[in-house]
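> coords below, sequence missing:
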């Protein structure tokens, strides 16, 4: 079993770079995966699960603070690898940039689910996400996106 971690931050508060990146300003992704050594002279794709989100934001990247909303989440493999089997997905949400988290209700099973994000936060605030997925082969991903999108 291997573990790979990636942390990305876009600028510090009050800097020009931070002002350009209102949403998704920091991500932490940790993959766990199994991999065999490829045959000599060959390459092997690593089974790093990927997450796709489709929040119902407006053109400014915001949703209404006063209403729950649905967040479709899909787990997939890199192109060239078979789709993950038996995926289990959980979603946690934070309205205080990761200081506290609460579980979202999940509808559906497998590679595509819809999380119901309860009404929370205040206009001008943000929604942060922490999503975990694992397939039956033991491959897993945990991804935290601070300031994933805003509230209006």
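Received the coordinates, thanks. Everything numeric here is computed off the predicted structure, so don't read it as measured data.
> going forward, measure contacts between C-alpha atoms and count neighbours the same way
OK.
> all strands of this structure, in order?
2-9, 26-33, 50-53, 62-63, 69-76, 88-94, 102-103, 105-107, 112-117, 126-134, 140-151 (DSSP state E).
> will you turn those into a markdown table that also has distance to residue 43 and mean neighbour count?
Below are the strands of the chain laid out as a markdown table (distance: least, Cα to Cα, whole Å; neighbours: other Cα atoms under 10 Å):
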| stretch | distance to residue 43 | mean neighbour count |
| --- | --- | --- |
| strand 2-9 | 17 | 11 |
| strand 26-33 | 16 | 18 |
| strand 50-53 | 20 | 15 |
| strand 62-63 | 42 | 21 |
| strand 69-76 | 20 | 20 |
| strand 88-94 | 29 | 22 |
| strand 102-103 | 39 | 16 |
| strand 105-107 | 37 | 15 |
| strand 112-117 | 29 | 20 |
| strand 126-134 | 24 | 23 |
| strand 140-151 | 22 | 23 |
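> Mind putting these into TSV with distance to residue 42?
As requested, those are arranged in TSV below (distance: least, Cα to Cα, whole Å):
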stretch	distance to residue 42
strand 2-9	20
strand 26-33	19
strand 50-53	23
strand 62-63	45
strand 69-76	24
strand 88-94	32
strand 102-103	42
strand 105-107	40
strand 112-117	32
strand 126-134	27
strand 140-151	25
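> Put this next to the previous one:
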């Protein structure tokens, strides 16, 4: 399940003094082992990253950005969107949107980089070798902090599923698996060819993430 995923192997999202630096690999796999900037098997792809404070656009870039920000504690919204051309070999994850909300202020040691509290999302969904899940497959969603992130309880608030590329949505019933993890059964209709998902999660300090993955996986016929 390919989507944006920051892991420990790349530059971490940080604030140093009055500067925020963020780099986001658009095409990580369903866990956290691989962080890819190139769309697998696609000849065409796009990505865009935007940072806003109180609704006002501060900076924009492709896979990342740098922005000067005020010293006072403020609410920020970081949005990353990506698209890729579907291919016969890999028709999945044709579009994603990930939106992080967090607060930030001048670090206590200004010249030392302070990690931004961007909650990540991992997914487990059994599929066949062609990337297709059974109609009654169980999806496991795991929210997590980056290494060195805040000691704050994590929670998956809502999982939405779509079988028409996001035209209509159904709120999934969730079963807790502890530590903020949840599981849900797809219950895909007979006509479904793909599952699209939208996940809302966050932590007890108010940091949140909403991630949408169009055609996250296929549905076996």
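Everything's here; your move. Computed from a predicted model, the values in this text were never measured in an experiment.
> what lines up against residue 96 of the first structure once you look at the second structure?
Residue 96 of the first structure maps onto residue 164 in the second structure, with residues paired by TM-score structural alignment.
> who's in contact with its match?
192, 194, 195, 196 (Cα atoms under 8 Å, 6 or more residues apart in numbering).
> What's the third one aligned with over in the first structure?
I take that to be residue 195 of the second structure. Residue 195 of the second structure maps onto residue 127 in the first structure, by TM-score structural alignment.
> tell me the contacts of its match?
Here residue 127 of the first structure is in contact with 93, 94, 95, 96, 97, 121, 146, 147, 148, 149, 150, 151 (Cα under 8 Å, 6+ apart).
> neighbours of the equivalent of residue 41 of the first structure over in the second structure, just the number please.
Counting by TM-score structural alignment, residue 41 of the first structure lines up with residue 111 in the second structure. Residue 111 of the second structure: 12 surrounding residues under other Cα atoms under 10 Å.
> My read is that residue 111 of the second structure contacts residue 16, right?
Yes: between residue 111 of the second structure and residue 16 there is a contact under Cα atoms under 8 Å: 5.8 Å.
> ok, back up a step: between the contacts of residue 164 of the second structure, which sits nearest residue 75 of the second structure?
residue 196 (29.0 Å; Cα to Cα).
> Against residue 56 of the second structure, how distant is that closest one?
Remark: distance between residue 196 of the second structure and residue 56 of the second structure (Cα to Cα, to the nearest Å) = 30 Å.
> same thing with residue 117 of the second structure?
Residue 117 of the second structure is 20 Å from residue 56 of the second structure, by Cα to Cα.
> In contact with residue 21 of the first structure, which residues?
Here residue 21 of the first structure is in contact with residue 10 (criterion: Cα under 8 Å, 6+ apart).
> give me that answer again for 6 Å
If a contact means Cα atoms under 6 Å, 6 or more residues apart in numbering, then residue 21 of the first structure has no contacts.
> could you measure it against residue 37 of the first structure, distance?
From residue 21 of the first structure to residue 37 of the first structure the distance is 39 Å (Cα to Cα).
> any idea what residue 128 of the second structure aligns with in the first structure?
Per TM-score structural alignment, residue 128 of the second structure is aligned with residue 58.
> Can you report how many residues lie near that match?
Other residues close to residue 58 of the first structure by other Cα under 10 Å number 12.
> try residue 109 of the first structure
Residue 109 of the first structure: 12 neighbours (other Cα under 10 Å).
> Please report how far the spatially closest residue to residue 35 of the first structure that is not a sequence neighbour lies from residue 117 of the first structure.
For residue 35 of the first structure, ignoring the flanking residues on the chain, the nearest one in space by Cα to Cα, 6 or more residues apart in numbering is residue 46 at 6.7 Å. Counting by Cα to Cα, the gap from residue 46 of the first structure to residue 117 of the first structure is 32 Å.
> what about residue 117 and residue 56 of the second structure, which has more around it?
residue 117 (23 against 10).
> Provide a list of residues in contact with the more buried one.
So residue 117 of the second structure contacts residue 149 (Cα under 6 Å, 6+ apart).
> wait, isn't residue 183 of the second structure in contact with residue 172?
No: using Cα atoms under 6 Å, residue 183 of the second structure is not in contact with residue 172; the gap is 9.4 Å.
> What's the local residue count around residue 114 of the second structure?
21.
> Wait, it touches residue 15, no?
Yes: the criterion here is Cα under 6 Å, and residue 114 of the second structure meets it with residue 15 at 5.1 Å.
> Need the counterpart of residue 116 of the first structure in the second structure.
Using TM-score structural alignment, residue 116 of the first structure pairs with residue 185 in the second structure.
> How about residue 9 of the first structure?
In the second structure, residue 9 of the first structure lands on residue 83 (TM-score structural alignment).
> what's that match in contact with, if anything?
45, 46, 94, 95.
> Buried ones among these?
Among the contacts of residue 83 of the second structure, the ones that count as buried by 16 or more other Cα atoms under 10 Å are 45, 94, 95.
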